[in-house]
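[1] Build me a model from this:
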Amino acid sequence: MIDIDPNSSGLPGIEQLRTIVGAVMTVGLILSVLALIVSAIIWAYGSNSSNPHLAGRGKIGVLVSCGAAVVCGASVTLINFFWGVGQTV
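    All right, here's what the predicted structure looks like:
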């Protein structure tokens, strides 16, 4: 039986990599908020100008930006969940 766990001190630069990944997650969340704002403006403009195509694109943009924020926010939890599932296989 082999028992191997992740080693957080085995390679140099692991802490810097964690810092970089955290910064990328922050950028992803900021861009999701920006996309949500822009999509809501497009949705409102499309609705007020009686342009159903533009309003539909705005709605899709709102959903996509919310989905991106969920993925960014839940990424660590998802990876930990699937790591646990992989350990039981």
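
[2] okay, CA-based contacts and neighbour counts for the rest of this
    Will do.

[3] how far away is the residue nearest the centre of the chain from Lys59?
    Note on the chain: the residue nearest the mean C-alpha position is Cys72, at 2.2 Å, using Cα atoms, centre = their mean. Distance, Cys72 to Lys59, using Cα to Cα, to the nearest Å: 20 Å.

[4] show me where this protein has helices.
    Listed in chain order, the helices of the chain (DSSP state H) span 14-48, 52-88.

[5] compare with the first, here's sequence two:
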Amino acid sequence: MLGALLTVALLVAVAVLIVSATAWAIATAAGSWQGAARARAGVLVSLAGAALTGGALAWTNWLLDTGAHL
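    Have a look, this model is predicted:
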């Protein structure tokens, strides 16, 4: 159950990354520095979210494997 929830969170983070990167490219091409800055922040937040979610999934699997051996 937890693995499925973390997988969904990882997929959402990747989707937000794609949308933010596209918005960043469009805002930069249009010369909108404020929009580009917000989209860049979205890219950084989504990368951090994906890293934390992936790390949480790996850590949860490690804890489950460790608990099984005790």
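
[6] Does the residue nearest to the centre of the first structure touch Met25 like I think?
    Yes: contact between Cys72 of the first structure and Met25 holds when scored by Cα atoms under 8 Å: they sit 6.0 Å apart.

[7] show me what contacts Leu7 of the second structure?
    For the record, residue 7 of the second structure is Thr, not Leu. By Cα atoms under 8 Å, 6 or more residues apart in numbering, the residues touching Thr7 of the second structure are Leu57.

[8] do the one 10 residues further on as well
    When contacts are counted by Cα under 8 Å, 6+ apart, Leu17 of the second structure is found next to 42-43, 46-47.

[9] same thing but 10 Å
    Shown here is Leu17 of the second structure, whose contacts under the criterion Cα atoms under 10 Å, 6 or more residues apart in numbering are 11, 23, 39-40, 42-47, 49-50.

[10] Just the buried residues of these.
    Among the contacts of Leu17 of the second structure, those scoring as buried are 23, 39-40, 42-43, 45-47, 49-50 (criterion: 16 or more other Cα atoms under 10 Å).
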